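A.B. asks: Dropping the sequence and predicted coords here.
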Amino acid sequence: MITQQISNNPGAEYTPSTRAGPPTILIVDDDAGMRAALLKVLRANGFHCLSAANGYVMLDVLADHPVDLILLDVMMPGISGFDLCRNLRQVDRNATPVIMISARGDESDKVTGLELGADDYIAKPFGDRELLARVRAMLRRGHVAPAPAVRLRELRFGAWRVDLPQRQLFAPSGARVELSGAEYDLLVTLLENPQRVIGREPLLEMSRSRLGNASDRTIDVLVCRLRRKLGDEERREIIRTVRGIGYIFTAEVERR
């Protein structure tokens, strides 16, 4: 049962975040375009984001990652957002805050979502400003520090530097390293999750390169190309393969 899965899940119990860095938001929506749009807006405003294409992936993500807020779509194949919210609240009324999002804006749907334990309900379409206002208000209610007003400009690992506004990577020599859009997104995703094992499918979702499933080898090709450009192709010390699971970025990352 879903309830049993969640009750065995360390991500289900909610404690206001004391972790360093920006709040973590989990986006659960089967619409790839909507996930990409939400990721773009939230990341641009200083939040750390994870995503899931359905309820089953959501449960896997929660098992591995503590999150501060869930943006949960209502109409999804398999397990609906209503069912997921109901089961989360059956386990613990104080579980992670949930904002439901849906193309169905009828009052009855909003009432249903709120009665099942959702903390807020947003009807599609909605603007970026409304989304950000509701997210920040919910995080304040949970005593989680909202995203900082000053956005990150650089990520550093060793003598390497990533200029976030310019979307550029600079080698220790100071030379600019040419990266494709997919390679850059993959690198930033790894830098945002250092020393943490990430599976292939979540890594594809988080890096926004393109969607895939567990058998998709696109991520392996991107990692190989990125290793080559980092001079890590032979040693594989910076981006390490975790057999049968995915990858881990082993270097310490400095945020500026």
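C.D. replies: Perfect, thanks for sending it.
A.B. asks: Only C-alpha atoms from now on, for both contacts and neighbour counts.
C.D. replies: Noted.
A.B. asks: Secondary structure element for residue 185, which one?
C.D. replies: Assigned by DSSP states H and E, residue 185 falls within helix 181-192.
A.B. asks: Can you list the buried residues in that helix?
C.D. replies: Under the neighbour-count criterion of 16 or more other Cα atoms under 10 Å, helix 181-192 has 182, 183, 184, 185, 186, 187, 188, 189, 190, 191, 192 buried.
A.B. asks: TSV for these, including distance to residue 105?
C.D. replies: Converted to TSV, these look like this (distance: Cα to Cα, whole Å):
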residue	distance to residue 105
182	35
183	38
184	37
185	34
186	35
187	38
188	35
189	33
190	37
191	38
192	35
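A.B. asks: Comparison target, given below:
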Amino acid sequence: MHIGVLEDDLDQQAFIEQCLLTAEHQVSLFSRSSELRRATQQHTFDLLIIDWRLPDSDGMDVVAHLRQHDSWHGPILFITASQGEDDVVKALERGADDFLAKPLRPSELIARVSALGRRSGYATSRPAPACPEIFTLHTDEHYISVAGDAIDLTEREYRLATLFFSKMGELITRAHLLELVGH
């Protein structure tokens, strides 16, 4: 999965990145909420991990804004040093799908990311989708070629194509499609 991480503490950021890379995820790191919000408009992420305390805003406000104004439909894992029940409830009510208290434990972080991925339709060790022989999916580089010629696709178009190839012969509802790929 491609995961966007909003965390201003560089040590914590590096720790999260290492955990996610070890689990073979693609990671994009952000220190400021404005950077993440801009990136969600330009790139496709499968999941976001957002810290509460940020230099330019409150992580809960970021989650609420992503849900209410930016039409973000993907899963959000909220992380913070606070473990109070009220804080957990507030994060979930604001739009987080899961909550993880610091200090983060690598195995639990990966397990929660995997669980959110499964709920969103992504398998953590999904084999490359089967597709007709004329098409070749280059999953590491995120592109598709037809009869050996690379096709210029946006990240969203690539995700749609791989989704369709992985679900050949299956019906996909519009709602499920929007949930998996976003608007």
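C.D. replies: Arrived safely. These figures come from a predicted structure and were not determined experimentally.
A.B. asks: Please state their TM-score.
C.D. replies: Put the two chains on top of each other and the TM-score (TM-score structural alignment, normalised by the length of the second structure) is 0.66; 131 aligned residues with a Cα RMSD of 2.1 Å.
A.B. asks: one step back: the helix or strand just after the helix holding residue 185 of the first structure maps to which residues in the second structure?
C.D. replies: Once the chain leaves helix 181-192 of the first structure, the next helix or strand it forms, by DSSP H and E, is strand 198-199. Against the second structure, there is no aligned range for strand 198-199 of the first structure (TM-score structural alignment).
A.B. asks: those strands in the stretch 1-150 of the first structure, which residues are they?
C.D. replies: 24-28, 48-52, 69-73, 98-102, 120-123 (DSSP state E, counting those that start in this stretch).
A.B. asks: For the shortest one, give me the average deviation versus the second structure.
C.D. replies: Once superposed with the second structure, the aligned residues differ from strand 120-123 of the first structure by a mean of 0.4 Å; criterion: mean Cα distance after the TM-score superposition for the first structure.
A.B. asks: likewise the fourth one?
C.D. replies: Comparing strand 98-102 of the first structure with its match in the second structure after superposition yields a mean distance of 0.3 Å (mean Cα distance after the TM-score superposition for the first structure).
A.B. asks: In the second structure, what stretch matches that strand?
C.D. replies: Counting by TM-score structural alignment, strand 98-102 of the first structure falls onto residues 76-80 of the second structure.
A.B. asks: Determine how far the last residue of stretch 58-69 of the first structure lies from the first.
C.D. replies: 12 Å (Cα to Cα, to the nearest Å).
A.B. asks: about what we covered before: and the strands of the stretch 1-150 of the first structure as TSV, adding mean neighbour count and distance to residue 134 of the first structure?
C.D. replies: Output for these, formatted as TSV (neighbours: other Cα atoms under 10 Å; distance: least, Cα to Cα, whole Å):
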stretch	mean neighbour count	distance to residue 134 of the first structure
strand 24-28	24	13
strand 48-52	24	16
strand 69-73	25	11
strand 98-102	23	8
strand 120-123	19	8
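A.B. asks: With distance to residue 111 of the first structure as new columns, can these be given to me in a markdown table?
C.D. replies: As requested, the strands of the stretch 1-150 of the first structure are exported to a markdown table (distance: least, Cα to Cα, whole Å):
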| stretch | distance to residue 111 of the first structure |
| --- | --- |
| strand 24-28 | 20 |
| strand 48-52 | 25 |
| strand 69-73 | 15 |
| strand 98-102 | 11 |
| strand 120-123 | 9 |
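A.B. asks: out of the ones you listed, nearest to residue 41 of the first structure?
C.D. replies: strand 48-52 (10.3 Å; Cα to Cα).
A.B. asks: Mean distance between that closest one and the second structure after superposition?
C.D. replies: Per aligned residue, strand 48-52 of the first structure averages 0.6 Å (mean Cα distance after the TM-score superposition for the first structure).
A.B. asks: Pull up the aligned stretch in the second structure for that strand.
C.D. replies: Strand 48-52 of the first structure corresponds to residues 26-30 in the second structure, going by TM-score structural alignment.
A.B. asks: Over to stretch 227-239 of the first structure?
C.D. replies: So stretch 227-239 of the first structure sits over no part of the second structure, by TM-score structural alignment.
A.B. asks: Tell me how far residue 112 of the first structure lies from residue 170 of the first structure.
C.D. replies: From residue 112 of the first structure over to residue 170 of the first structure the distance is 51 Å, taken as Cα to Cα.
A.B. asks: do residue 161 of the first structure as well
C.D. replies: 5 Å.
A.B. asks: Looking at those two, which is more packed in?
C.D. replies: residue 161 (19 against 16; other Cα atoms under 10 Å).
A.B. asks: Determine the next helix or strand in the C-terminal direction from the helix or strand where the more buried one lies.
C.D. replies: Here residue 161 of the first structure sits within strand 160-163, counting by DSSP H and E. Where DSSP H and E defines the elements, the next helix or strand beyond strand 160-163 of the first structure is strand 168-170.
A.B. asks: What range does the very next helix or strand once past that next one cover in the second structure?
C.D. replies: Remark: after strand 168-170 of the first structure, the chain's next helix or strand is strand 176-177, criterion DSSP H and E. The counterpart of strand 176-177 of the first structure in the second structure, using TM-score structural alignment, is absent.
A.B. asks: Check which helices and strands strand 176-177 of the first structure sits against.
C.D. replies: For strand 176-177 of the first structure, the packing partners by 3 or more Cα pairs under 8 Å, 6 or more residues apart in numbering; DSSP states H and E come out as strand 168-170.
A.B. asks: which helices and strands does the strand it packs on pack with?
C.D. replies: Contacts defined by 3+ Cα pairs under 8 Å, 6+ apart place strand 168-170 of the first structure against strand 160-163, strand 176-177.
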